[in-house]
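Asks: One predicted model, sequence on top.
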Amino acid sequence: MNSIKHRYILKITPLTAVHIGTGLELTPFNYVIKLNKNRTPTLYRFIPGQVISFLSSEQKKELEKLSESGNILPLRKFLYNNFKAGMEIYSLPVSKDIAKSYVNNLQSERNQLIINEMYRKGDIYSPVIPGSSLKGAIRTAVLNKKVREKTSRGYAVPKINKEIQKQALNYKDAKDDPFRAVSISDCVIKKRSKNQIVSNLFIYKNTRGENSRIEMQMTYELIRGKLFNGSAIGGVELLIDNPLIEFPPVGNWEGIKVKLNIKEIADSCNKFYKDAFKEEFNKHYGSCNEFLLKNNLEMLEREIDDIGSDSNKISFLLRVGRFSQVECVTLEEPYRSPFNKKGYGKTRTLARYNDLEMPLGWVRVDVEKAYINGKPTERAVYHN
């Protein structure tokens, strides 16, 4: 029995913007947008109760009076006028169009100026890509590979998603699921301005080769990927529990029958997500005649092509977070539940930050270090 646990240190590099949501929203009662000392439009996020401690006695009286009046516009203006740098729990750059909209609508009841908050770590408020999101993306790619293998051997694909997974990964219930032996820690990204932004999203539509845009009021906090002139990088630990994988069947437990390893994970992810990107690029952006957008997409294409190109290292592609598009979070056709033949939708959701426009969620993963029972090794990286 191979009783050795394999531990890998992975570097996570978002290539585009990434949004992991909380369902919560920011309003002008817990943020302001002002120019920072470098004259960059910046969102300052604060906790109202903590801001009060910075106010003078007169300011506190004025705030109390405004709060009792029930009129939101003077209250918005008060918070804007009396906020000072240092009151915030975090800050991040905003795009020029968002800053302009904020100034123009701060005194408008018709615009709530809502910003969708991203998931952050506890009291330090650092952006986070949960390990569960990374593991889910990996599972989708591996599952797709296993389904392909089953169908190539003549197996019929079940119509119910849960049954597809059981057949492809060869398990009967959760305790036999091979991904029970895989764990991934959360990816915590430092809350520096180069690592996060506030951006508007828009709908990009392709109808019979004709491209158009649908501008909607969708404003989001985002992890700032490399191609958004960001430097967001995080590290995670991926553990493959070989003792559990190799443990023999006991009683009603049949054991884990599919043996996962890092090389298969990387190969599965590169095949699935690179194919998904190419298909999306060709179907939605191939006829794009907008110079800036086309240039941005070609930069992303080059970054994705580079992943996995070094035969001496392991790197792979993932797509995570909201707006990853259905094709990247479900099996490829013809296995995609609910087994319709509609194929790709006609729209894509893109993020815009000043002159940069790109789809969301693309992430590069590099295997930086490998350990067997706590000892550094190269063998674990290529273990089969």
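Replies: Yep, that arrived.

Asks: can we go C-alpha only for contacts and neighbour counts from here?
Replies: Fine.

Asks: Buried residues, the lengthiest strand in the chain. List them.
Replies: In the chain, assigned by DSSP state E, the strand with the most residues is strand 210-223. For strand 210-223, a neighbour-count test (16 or more other C-alpha atoms under 10 Å) marks 211, 219-223 as buried.

Asks: Repeat that for stretch 346-359.
Replies: 347-353, 356-359.

Asks: so which of the buried residues of strand 210-223 comes closest to residue 14?
Replies: Closest approach to residue 14 among the buried residues of strand 210-223 (C-alpha to C-alpha): residue 223, at 7.7 Å.

Asks: show me where the stretch 101-250 of the chain has helices.
Replies: 131-152, 161-169, 242-246 (DSSP state H, counting those that start in this stretch).

Asks: Out of the ones you listed, the one nearest residue 232 is which?
Replies: That would be helix 131-152 among the helices of the stretch 101-250 of the chain, by C-alpha to C-alpha, at 15.9 Å.

Asks: Now tell me what touches stretch 146-156 from outside.
Replies: 157, 164, 168-169 (C-alpha atoms under 8 Å, 6 or more residues apart in numbering).

Asks: Any idea how far it is from the middle of the chain?
Replies: 30 Å (C-alpha atoms, centre = their mean, to the nearest Å).

Asks: Repeat that for stretch 219-226.
Replies: 9 Å.

Asks: same thing with stretch 294-308?
Replies: Relative to its chain's centre, stretch 294-308 lies at 18 Å (C-alpha atoms, centre = their mean).

Asks: got the contact list for the residue nearest to residue 128 when sequence neighbours are not counted?
Replies: Leaving out its chain neighbours, the residue that sits closest to residue 128 by C-alpha to C-alpha, 6 or more residues apart in numbering is residue 188, at 4.6 Å. Residue 188 makes contact with 121, 126-129, 234-235, according to C-alpha under 8 Å, 6+ apart.

Asks: Export the residues you listed as TSV, with columns for neighbour count and distance to residue 182.
Replies: Converted to TSV, the contacts of residue 188 look like this (neighbours: other C-alpha atoms under 10 Å; distance: C-alpha to C-alpha, whole Å):
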residue	neighbour count	distance to residue 182
121	15	22
126	19	25
127	26	23
128	20	20
129	27	17
234	19	19
235	19	16
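
Asks: and the comparison structure, right after this:
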Amino acid sequence: MTFMIPIPYRLTPISPIHIGCGEEVNWASTLIDGQNLLLIDLMKAELPTNLARKIIDISLKSTNERGLLQLQQLFRDNQAILKTAAYDAIPVRPKLLQEFKNKLGRNVQRNNKNAPIINKLDIARTAYASLTHSPYIPGSSLKGALRTAWLADKAKRQHVKPGNQGNELDEKKILGGSFATDPFRLIHIEDGMTTAENLTEAAWASNCNRESGKEKISNRVEVIRPCAYAAFSGSLRRRDLGGRPAKNHNREAQPVNAPPLRDLVNTVNNYHLKLFEEQARQWQNLKQIDRTWVEKTQRLLEEVNRQNCMLVRLGKYGTAEGKTVSDDMLRQVKVKVGKKEYKKQSHGTTFWLAGDYQAQSGFLPFGWAILEIGDYRSKVLQDYCETLGKKAPGTPSAMPKDPVPKDPQKALQWLKAKLGPATRNKEAQADLVIQVISSAGSWPIDDRYELSDLLADYNFGKFHQDIDDLLEEICEE
């Protein structure tokens, strides 16, 4: 008989996390609104005929960089109209936001033929749920972090040596043959989902030399902000085969069991704590690293290691050392040493750091998180998040607070434009709606009904019932 034993988990990011999903947003799908980028869907925009015709004409007649510049200028000058197509909002680091403002609709570079080069202003999105637009942590990312640590420990105990065919052969040696003998096939980890709001922001990802700190390349990325305690949750399930052996064709069948939870916690912590300390020593060379964060995180990890928590590293930009076995003899990182020359060595030569555009300090490494298992909740971790947690840029004022127009029809259009971004900040949305309802008591009854119909398409979370009650009052004759 097979048993699936669910064990709840909670995940707390302690540094910025970016989990690639293959999607980007750019100037053609965003608008600047205060400290936020509003994400827009032009297919849903209610465009005046003359504006739609201009967009089509420029798109068809000007396929070069000059046409792109004209489109950027057109979008910038018609933000009020395009806001009606907004469906989400991402806060942006201050200097990165200023970079957008400086480059949007302007020619800031020219090629060797003196033609304008238009910056696309791309931002790589982190993985998100398509229905709620909220970020999530894929269970496969978590499982990969745990399995890498477990494989590294097992390789060390078995004294596995590198083979001619690289990591694939090494892994087969460690597992004893195949998928059938892999204990991690008996561990199932759900995606980490969230109901929290304002968890992400757009930041600058800088690839720096580990010795000099000099930036080599950079990207704009959406990251999950650190220090939101227990922001993500799910379940980990251990499958028990009841002592039955694994089906391993052409080999003698061996009993396979999922790693005991206590052993897994210790193994994962040993791997990641060692990695953190190794890299913390190297971070001392980098002036842009936030040293307060490093010191406080080191003190946190001294406590976490004694509790039912695991330190893990997730997502993109987490260095090759965090995704390979820890033995220097087995790890082979491909490093560029010349224009077309590469070599393999046990460690990388750069770090990816998250911060603000052209900032000189305040950068953090990517991908670190604490995983709490079972019903245990770490008071030390909660205090750490309360101390280091920072208010997201652009919140709670993701929706600008302008006066409500006195004319009912203008007020309805005003509210529709404000609600367009569908920000995850339900409280800000509810404030806007209550502003309008408060002034709608003197409207003609047909306009009040139109307001009720408009709000029926929105979900205001915990404020929904209060808004329904207010609408019922003003819609009574």
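Replies: Arrived safely, thanks for sending. Not measured: the values here are computed from a predicted model.

Asks: before we move on, back to that, export the buried residues of strand 210-223 of structure 1 to TSV and tack on distance to residue 4 of structure 1?
Replies: Listed next are those as TSV, based on distance: C-alpha to C-alpha, whole Å:
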residue	distance to residue 4 of structure 1
211	54
219	47
220	43
221	41
222	38
223	36
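
Asks: quick revisit: closest one of the contacts of residue 188 of structure 1 to residue 136 of structure 1?
Replies: residue 129 (11.7 Å).

Asks: Under the alignment, what does the closest one map to in structure 2?
Replies: Residue 129 of structure 1 maps onto residue 137 in structure 2 when the alignment is built from TM-score structural alignment.

Asks: Surely that match touches residue 232?
Replies: Yes - taking C-alpha atoms under 8 Å as the definition, residue 137 of structure 2 is a contact partner of residue 232 at 7.4 Å.

Asks: Overlap in contacts, these two.
Replies: 192-193.

Asks: Nearest spatial neighbour of residue 8 of structure 2, chain-adjacent residues omitted?
Replies: Per C-alpha to C-alpha, 6+ apart, closest to residue 8 of structure 2 is residue 235, 4.3 Å.

Asks: That neighbour -> structure 1?
Replies: Residue 235 of structure 2 maps onto residue 237 in structure 1, by TM-score structural alignment.

Asks: residues near that match, how many?
Replies: Residue 237 of structure 1 has 19 neighbouring residues, counting by other C-alpha atoms under 10 Å.

Asks: Just give me the closest of the buried residues of stretch 346-359 of structure 1 to residue 182 of structure 1.
Replies: residue 359 (28.7 Å).

Asks: Now do the contacts for that closest one.
Replies: By C-alpha under 8 Å, 6+ apart, the contact set of residue 359 of structure 1 is 16-17, 348-351.

Asks: Roughly how far does the match of residue 129 of structure 1 sit from residue 205 of structure 2?
Replies: When distance is defined by C-alpha to C-alpha, to the nearest Å, residue 137 of structure 2 is 19 Å away from residue 205 of structure 2.

Asks: Likewise for residue 324 of structure 2?
Replies: 22 Å.

Asks: cool, and residue 176 of structure 2?
Replies: Residue 176 of structure 2 is 40 Å from residue 205 of structure 2, where distance means C-alpha to C-alpha.

Asks: Equivalent analysis for residue 265 of structure 2, please.
Replies: 30 Å.

Asks: And for residue 452 of structure 2?
Replies: 44 Å.

Asks: Was I right to think residue 91 of structure 2 contacts residue 37?
Replies: Yes - at 6.3 Å, residue 91 of structure 2 and residue 37 qualify as touching, with contact defined as C-alpha under 8 Å.

Asks: Could you grab the helix/strand/coil label for the residue located most distally from the centre of structure 1?
Replies: Of all residues in structure 1, residue 58 has its C-alpha farthest from the mean position, at 44.4 Å, by C-alpha atoms, centre = their mean. Under DSSP: H, G, I helix; E, B strand; the rest coil, residue 58 of structure 1 falls in the helix class.

Asks: So what does it match up with in structure 2?
Replies: In structure 2, residue 58 of structure 1 lands on residue 50 (TM-score structural alignment).

Asks: quick one, what contacts the spatially closest residue to residue 269 of structure 1 that is not a sequence neighbour?
Replies: Leaving aside its sequence neighbours, residue 269 of structure 1 sits nearest to residue 141 (C-alpha to C-alpha, 6+ apart; 5.1 Å). By C-alpha under 8 Å, 6+ apart, the contact set of residue 141 of structure 1 is 265, 268-269, 271-273, 331.

Asks: burial of residue 5 of structure 1, as a residue count?
Replies: With other C-alpha under 10 Å as criterion, residue 5 of structure 1 counts 19.

Asks: do the one 3 residues further on as well
Replies: The local packing count at residue 8 of structure 1 equals 23, with neighbours defined by other C-alpha under 10 Å.

Asks: Kindly report the same for the one 3 residues further on.
Replies: Residue 11 of structure 1 sits with 19 neighbouring residues when counted by other C-alpha under 10 Å.

Asks: Does it touch residue 237 like I think?
Replies: No - if you go by C-alpha under 8 Å, residue 11 of structure 1 and residue 237 don't touch, sitting 9.1 Å apart.

Asks: and the two most separated of the contacts of residue 188 of structure 1?
Replies: The most widely separated members of the contacts of residue 188 of structure 1, counting by C-alpha to C-alpha, are 121 and 235 (14.5 Å).

Asks: C-terminal to the longest helix along structure 2, what's the next element?
Replies: In structure 2, taking DSSP state H as the definition, the longest helix is helix 261-283. For helix 261-283 of structure 2, the succeeding helix or strand toward the C-terminus, using DSSP states H and E, is helix 291-304.
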